[in-house]
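**Student:** Need a 3D model of the sequence below.
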Amino acid sequence: MASSAIYHGACAILEGEVFGRQAHAARPADGVNVVDILADVVHAVRDISASYSSIPASCKVTKLHVPNESSNIIPDYASFSIDLRAQTNQAMDALLPELLSAVQSVGRASDGSVELRMKNRMAAARPDPYLEALVGDVIAELLGDDGRVQPPVTPGGEDFHFYPLHKPELRATMIGLGCGLLPGLHHPQMRFDLDALEIGATILALSVVRLNSAK
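**Tutor:** Prediction:
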């Protein structure tokens, strides 16, 4: 089976650093505890994510690191990562600045500081309707109507979708190819049907033929 598009969502990874002031744990008032600031960051991110419950979008803290070797020292440095997902580029464009503002507000409200930077970002899929229909017809021709399935909608990201985003004149779609992948993507024992590669190559080749014939 195959689909004429894959509707990936937009995603982004933010990396942050928290700076406080070190002190002995017996005198907490003398220091600025980055763990407390991290806790506020986590709550702020969760609140933003909850406000997007009616939209296919989310944000969550996925990594926290406090390199403090001593349990009786108020830590003055920490790092963290935030994963953002949105089904459309418009939703990501709304989510991202709101999240940045919320996290930066946490830093301003403390005696420490919070710094954020964008590690990477991927655009959501915007398949060309004509190509999606053309490839769909090719799939049905090769695999039958039962072999043509609806394009999956997934919060996963794919950098391929930057091509049509940055070159609007470029028409594109990404073909979804069923290959019996088990037990799951990135699993150590991941396996799939290699014969599916031949099917995929045939779909691509015939799609190019049909596209050129239509000119």
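
**Student:** from here on, contacts and neighbour counts on C-alpha atoms
**Tutor:** Noted.

**Student:** longest helix anywhere in this protein?
**Tutor:** Secondary structure of the chain per DSSP state H: the longest helix is helix 89-109.

**Student:** got the buried residues for whichever helix or strand comes after that helix?
**Tutor:** Toward the C-terminus, helix 89-109 is succeeded by strand 113-122 as the next helix or strand (DSSP states H and E). Neighbour-count burial for strand 113-122, counted by 16 or more other CA atoms under 10 Å, picks out 113-114, 116, 121-122.

**Student:** by contact count, what packs against strand 113-122?
**Tutor:** strand 10-19, helix 89-109 (3 or more CA pairs under 8 Å, 6 or more residues apart in numbering; DSSP states H and E).

**Student:** so the longest one versus strand 10-19, what angle?
**Tutor:** Just to be clear, that refers to helix 89-109. If you take axes from the mean of the first three to the mean of the last three CA atoms, to 10 degrees, helix 89-109 sits at 10 degrees to strand 10-19.

**Student:** What are the buried residues along helix 89-109?
**Tutor:** Along helix 89-109, these residues count as buried under the neighbour rule (16+ other CA under 10 Å): 89, 91-92, 95-96, 99, 102-107.

**Student:** Include distance to Ala57 when you put the buried residues of strand 113-122 into CSV, please.
**Tutor:** Shown next, in CSV, are the buried residues of strand 113-122 (distance: CA to CA, whole Å):
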residue, distance to Ala57
Ser113, 27
Val114, 24
Leu116, 20
Arg121, 14
Met122, 14
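
**Student:** please give me the structure for this one as well, since I'd like to look at both together:
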Amino acid sequence: MTRPTIIGLTGSIGMGKSTVAAMFAEAGIPVFDADAEVRAMQGPGGELVPAIEAAFPGSTGSDGVDRDRLGQQVFADKDALARLEAIVHPAVAARRAEFLAVHHDKPAVVFDIPLLFERGGNAAVDLVVVVSAPEAVQRARVLARPGMTPEKFEHIFGLQLHDSEKRTRADHVIDTGTTLEDTRAQVAALIAGLPPQAD
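**Tutor:** Prediction:
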């Protein structure tokens, strides 16, 4: 039985990954957004809220998980982070399996996963696409975000595999340090060159 070619889309913070994911979606390639799924499962009435509250008392409220309060409990605590991931990751994997079942007849699908390399997710995809831009462009984009500080940026930057390493390990690199039209053309060329459906 054939299945879609699975494209793992990744990139460091501020590289334009969400923009590129939207371009894949516009071109008709279904996109599984891991972060969006987590936000939904941790939002008001989300399926993960009770388990997270049980493991981290006081971290949730009427709006679901309070990311700041949860962050205070897991920030810089590897054991706490591991407990949180043990709750979240299996639920995301189940959602991803459902997504694949729904789109089993498509030629390709995209898994949008920020920490693809860091979590070893690259082993579960057919093709790795890294979204990249010059470091100065990345820094300017991230620091323009509401609530972002140079310290926060440096912390996030330090948790992620360096962009140069991601580019080395990629099957394809999409450069977003250029115009939207050029980036869209890169996405279109990549889609046009995709292999046939995998067995």
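
**Student:** quick one: TM-score?
**Tutor:** The TM-score (TM-score structural alignment, normalised by the length of the second structure) is 0.26; 82 aligned residues with a CA RMSD of 5.0 Å.

**Student:** so which two of the buried residues of helix 89-109 of the first structure are the farthest from each other?
**Tutor:** Farthest-apart pair in the buried residues of helix 89-109 of the first structure is Asn89 and Gly107; separation 27.4 Å (CA to CA).

**Student:** which ones are touching the nearest residue to Gly200 of the first structure once chain neighbours are set aside?
**Tutor:** Of all residues not flanking Gly200 of the first structure in the chain, Leu177 sits nearest, at 6.5 Å (CA to CA, 6 or more residues apart in numbering). Taking CA atoms under 8 Å, 6 or more residues apart in numbering, we find Leu177 of the first structure in contact with 1-3, 196, 200.

**Student:** ok, these vs Leu143 of the first structure, which is closest?
**Tutor:** Nearest to Leu143 of the first structure among the contacts of Leu177 of the first structure: Met1, at 6.9 Å, using CA to CA.

**Student:** What about Val130 of the second structure, how many residues nearby?
**Tutor:** Using other CA atoms under 10 Å, Val130 of the second structure has 26 neighbouring residues.

**Student:** wait, is it part of a strand?
**Tutor:** Yes. Under DSSP: H, G, I helix; E, B strand; the rest coil, Val130 of the second structure falls within a strand.

**Student:** so how far is Gln186 of the second structure from it?
**Tutor:** Separation of Val130 of the second structure from Gln186 of the second structure (CA to CA, to the nearest Å): 12 Å.

**Student:** Could you list the buried residues of stretch 39-55 of the first structure?
**Tutor:** By neighbour count on 16+ other CA under 10 Å, the buried set for stretch 39-55 of the first structure is 40-46, 48-49.

**Student:** What count of nearby residues applies to Ser81 of the first structure?
**Tutor:** By other CA under 10 Å, neighbour count at Ser81 of the first structure equals 19.

**Student:** From His166 of the first structure, how far out is it?
**Tutor:** 27 Å.

**Student:** and the angle from the longest helix of the first structure to strand 113-122?
**Tutor:** Angle of helix 89-109 of the first structure versus strand 113-122, following the same axes, to 10 degrees, is 170 degrees.

**Student:** Which strands and helices lie in contact with helix 89-109 of the first structure?
**Tutor:** Judged by 3+ CA pairs under 8 Å, 6+ apart, helix 89-109 of the first structure is in contact with strand 10-19, helix 34-51, strand 57-65, strand 77-86, strand 113-122.

**Student:** And these: which comes nearest Asp137 of the first structure?
**Tutor:** strand 10-19 (27.4 Å).

**Student:** same for that closest one, what does it pack against?
**Tutor:** Partner elements for strand 10-19 of the first structure (3+ CA pairs under 8 Å, 6+ apart): helix 34-51, strand 77-86, helix 89-109, strand 113-122.

**Student:** Can I get those in JSON lines including distance to Ala12 of the first structure?
**Tutor:** Formatted as JSON lines, these follow (distance: least, CA to CA, whole Å):
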{"stretch": "helix 34-51", "distance to Ala12 of the first structure": "14"}
{"stretch": "strand 77-86", "distance to Ala12 of the first structure": "5"}
{"stretch": "helix 89-109", "distance to Ala12 of the first structure": "9"}
{"stretch": "strand 113-122", "distance to Ala12 of the first structure": "4"}
